[in-house]
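S.K.: coords please:
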Amino acid sequence: MSLLAVHDLAVARGGLRTVEGISFSLAAGQALILRGPNGIGKTTLLRTVAGLQPPVTGRIEMAEDAVAYAAHADGLKGALTLTENLHFWAQVFGGGDVAGALAAMDLAALADRPAAALSAGQKRRLGLARLVVSRRPLWVLDEPTVSLDAASVSRFADMVRGHLGQGGAALIATHIDLGLDARVLDLTPFRARAAPAARPAGFNEAFA
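M.R.: Prediction:
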């Protein structure tokens, strides 16, 4: 069963197309890794799939409320403990296994610590643990291993494998080899062709 289908998609950042002509699908149990040079549009593509911005052209097919999105902001409340943060997100998403989320990213020993007192790597681990309580089938992840040490990267990869094994899917932009059985999509061939900027209304060539 397809959890995500992308058809001839073009996306833009700052009014300029970044990549175009992209088509792919993800079925239950599958992962797709996005690759490409910095600035090509990986983040823009992920934000578009996650519904945070509209596509320029093309269409995206998936079930409503299918996506859990994790990017550079960890989405934490510093005054709340790790457990309280995860309970908050579990309520937002309609339930979830808080204890399982803490265990998945090796955070149980820190469960009662305020999030503000965590290191950058611990905050990242907590931000990723939110995925477990989301109960969403499609994880859309933008450079999820930033600030993680090697052991935490391995633990995160195990968490993704567990998600895939339970019938989920993952779309991940990363330069790190996570050791997943995943397809790779290099966005370089889909870089948008240069096009002249649109003329503003009332533009007069005589005053250019």
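
S.K.: From here on, just use CA atoms for contacts and neighbour counts.
M.R.: OK.

S.K.: which SSE is the spatially most central residue of the chain in?
M.R.: Central residue of the chain (CA atoms, centre = their mean): L141, 2.2 Å from the mean position. Using DSSP states H and E, L141 sits within strand 138-142.

S.K.: Other residues contacting that strand?
M.R.: 3-4, 42-43, 46, 49-50, 66-72, 131, 168-174 (CA atoms under 8 Å, 6 or more residues apart in numbering).

S.K.: Which strands or helices does the helix or strand containing N85 pack on?
M.R.: Assigned by DSSP H and E, N85 belongs to helix 82-93. Judged by 3 or more CA pairs under 8 Å, 6 or more residues apart in numbering; DSSP states H and E, the packing partners of helix 82-93 are helix 98-104, helix 120-134.

S.K.: of all these, which lies closest to V19?
M.R.: helix 120-134 (27.1 Å; CA to CA).

S.K.: distance between the closest one and the chain's centre?
M.R.: 13 Å (CA atoms, centre = their mean, to the nearest Å).

S.K.: now it and helix 82-93, what's the angle there?
M.R.: 40 degrees (axes from the mean of the first three to the mean of the last three CA atoms, to 10 degrees).

S.K.: List the buried residues in helix 120-134.
M.R.: 122-134 (16 or more other CA atoms under 10 Å).

S.K.: likewise stretch 32-46?
M.R.: Buried residues in stretch 32-46 (16+ other CA under 10 Å): 32-36, 40-46.

S.K.: now the other sequence, so there's something to compare against:
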Amino acid sequence: MAHQSTHVLEGINLSCIRDDRILFENLNFKLPAGQALLLEGKNGSGKTSLLRILCGFREADEGQVHWCGVAFDDFQYHADMAYVGHLDGVKKELTVLENLKVSLALGTPGAYSIPQALAKVQLSGYDDALVQTLSAGQKRRLSLARLLITNNILWILDEPFTSLDKQGIALIETLMTEHCANGGMIVLTSHHDIALPDVSVQHIHLS
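M.R.: Okay, here's the model as predicted:
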């Protein structure tokens, strides 16, 4: 199901200071539905800090984040947003199926059922496997399945290709392309080159 095309994420004069050091200042961007925003820069340049600001985990030292034209309302914005960070955000003591049921209970159903999502990320048959028994790549695939079963317009992804092989990288590129084609939007960091030929990708380089 395609999302509404009116959603826009906007950063207005954003500044971030950490340990008395300016990571970035006067940063502006406007991301409409159907596009991706790739944050580039060396470790420590502020990429993850910017993602944390966009997720509402911390406040910008200056500036505002707007969602659909207004300073974001926490409840609605977080209902529309899904975040996958360095840590996969899955509970090791639960099974694959239990993890996805928890995610679904906290969100609204998306385009994929749980079995469809597991098939898409090539984890079919792992329903009853404890997450602590999965490989790093399988845990990353499970975190991606969480994106598919809930209806989130904005995906915020911190190094989503971590622990994935070439097949896994191609898979997530396909998922991102499909998400944008359906009116979604993505903000991501990556040390890998990304191949999204059918998606308009904006670039912000933090130094």
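
S.K.: TM-score of the superposition?
M.R.: Here the superposed chains carry a TM-score of 0.85, computed using TM-score structural alignment, normalised by the length of structure 2; 188 aligned residues with a CA RMSD of 1.5 Å.

S.K.: one step back: just give me the match in structure 2 for the residue nearest to the centre of structure 1.
M.R.: If you follow L141 of structure 1 across to structure 2 using TM-score structural alignment, you land on L157.

S.K.: What of M105 of structure 1?
M.R.: Using TM-score structural alignment, M105 of structure 1 pairs with V121 in structure 2.

S.K.: for its match, what are its contacts?
M.R.: V121 of structure 2 touches 141-142, 144-145, 171, counting by CA under 8 Å, 6+ apart.

S.K.: just the helices in structure 2 please.
M.R.: Along structure 2, counting by DSSP state H, helices occupy 47-55, 74-80, 96-106, 114-120, 136-149, 166-181.

S.K.: Which one of these lies nearest to L206 of structure 2?
M.R.: helix 47-55 (7.0 Å).

S.K.: what's that closest one aligned against in structure 1?
M.R.: Going by TM-score structural alignment, helix 47-55 of structure 2 sits over residues 42-50 in structure 1.

S.K.: List the contacts of the matching stretch.
M.R.: 11-13, 34-36, 53-55, 60, 67-69, 140-142, 171, 173, 187.

S.K.: from those residues, which would you call buried?
M.R.: 11-12, 34-36, 54-55, 60, 67-69, 140-142, 171, 173, 187.

S.K.: what distance separates the start and the end of stretch 113-131 of structure 2?
M.R.: End-to-end distance for stretch 113-131 of structure 2, by CA to CA, to the nearest Å: 19 Å.

S.K.: And that stretch, what's buried?
M.R.: Buried, per 16+ other CA under 10 Å, within stretch 113-131 of structure 2: 113-114, 116-118, 120-123, 126-127, 130-131.

S.K.: Next: stretch 173-183 of structure 1.
M.R.: 173-174, 178.

S.K.: what do you get for stretch 174-181 of structure 2?
M.R.: Neighbour-count burial for stretch 174-181 of structure 2 [16+ other CA under 10 Å]: 175-181.

S.K.: quick check, nearest of those residues to A105 of structure 2?
M.R.: H179 (21.3 Å).

S.K.: what does the closest one align to in structure 1?
M.R.: Using TM-score structural alignment, the partner of H179 of structure 2 in structure 1 is H163.

S.K.: ok, that match - contacts?
M.R.: Contacts here follow CA under 8 Å, 6+ apart; on that basis H163 of structure 1 touches 29, 169.

S.K.: Quick check: the residue lying closest to F93 of structure 1 once chain neighbours are set aside vs G127 of structure 1, distance?
M.R.: Spatial nearest neighbour of F93 of structure 1, excluding adjacent residues (CA to CA, 6 or more residues apart in numbering): S134 at 5.2 Å. For S134 of structure 1, the distance to G127 of structure 1 (CA to CA) stands at 11 Å.

S.K.: Next: K77 of structure 1.
M.R.: From K77 of structure 1 across to G127 of structure 1, the span is 11 Å (CA to CA).

S.K.: Tell me the spacing between the corresponding residue of structure 1 for I17 of structure 2 and A50 of structure 1.
M.R.: Aligned by TM-score structural alignment, I17 of structure 2 pairs with A12 of structure 1. From A12 of structure 1 across to A50 of structure 1, the span is 14 Å (CA to CA).

S.K.: what's the answer for L118 of structure 1, then?
M.R.: 28 Å.

S.K.: And those two? Which one has more around it.
M.R.: A50 (21 against 17; other CA atoms under 10 Å).

S.K.: Alignment lookup: H87 of structure 1 to structure 2.
M.R.: Checking TM-score structural alignment: H87 of structure 1 goes with K101.

S.K.: any shared contact partners between K77 and G127 of structure 1?
M.R.: Counting by CA under 8 Å, 6+ apart, nothing touches both K77 of structure 1 and G127.

S.K.: So what's the residue count around the nearest residue to P54 of structure 1 once chain neighbours are set aside?
M.R.: In this structure, P54 of structure 1 finds its nearest non-sequential neighbour in T48, 5.9 Å apart by CA to CA, 6+ apart. T48 of structure 1: 19 surrounding residues under other CA under 10 Å.

S.K.: For T48 of structure 1, give its distance to A12 of structure 1.
M.R.: For T48 of structure 1, the distance to A12 of structure 1 - CA to CA - is 9 Å.

S.K.: Overlap in contacts, these two.
M.R.: Going by CA under 8 Å, 6+ apart, residues that sit against T48 of structure 1 and also against A12 are P55.
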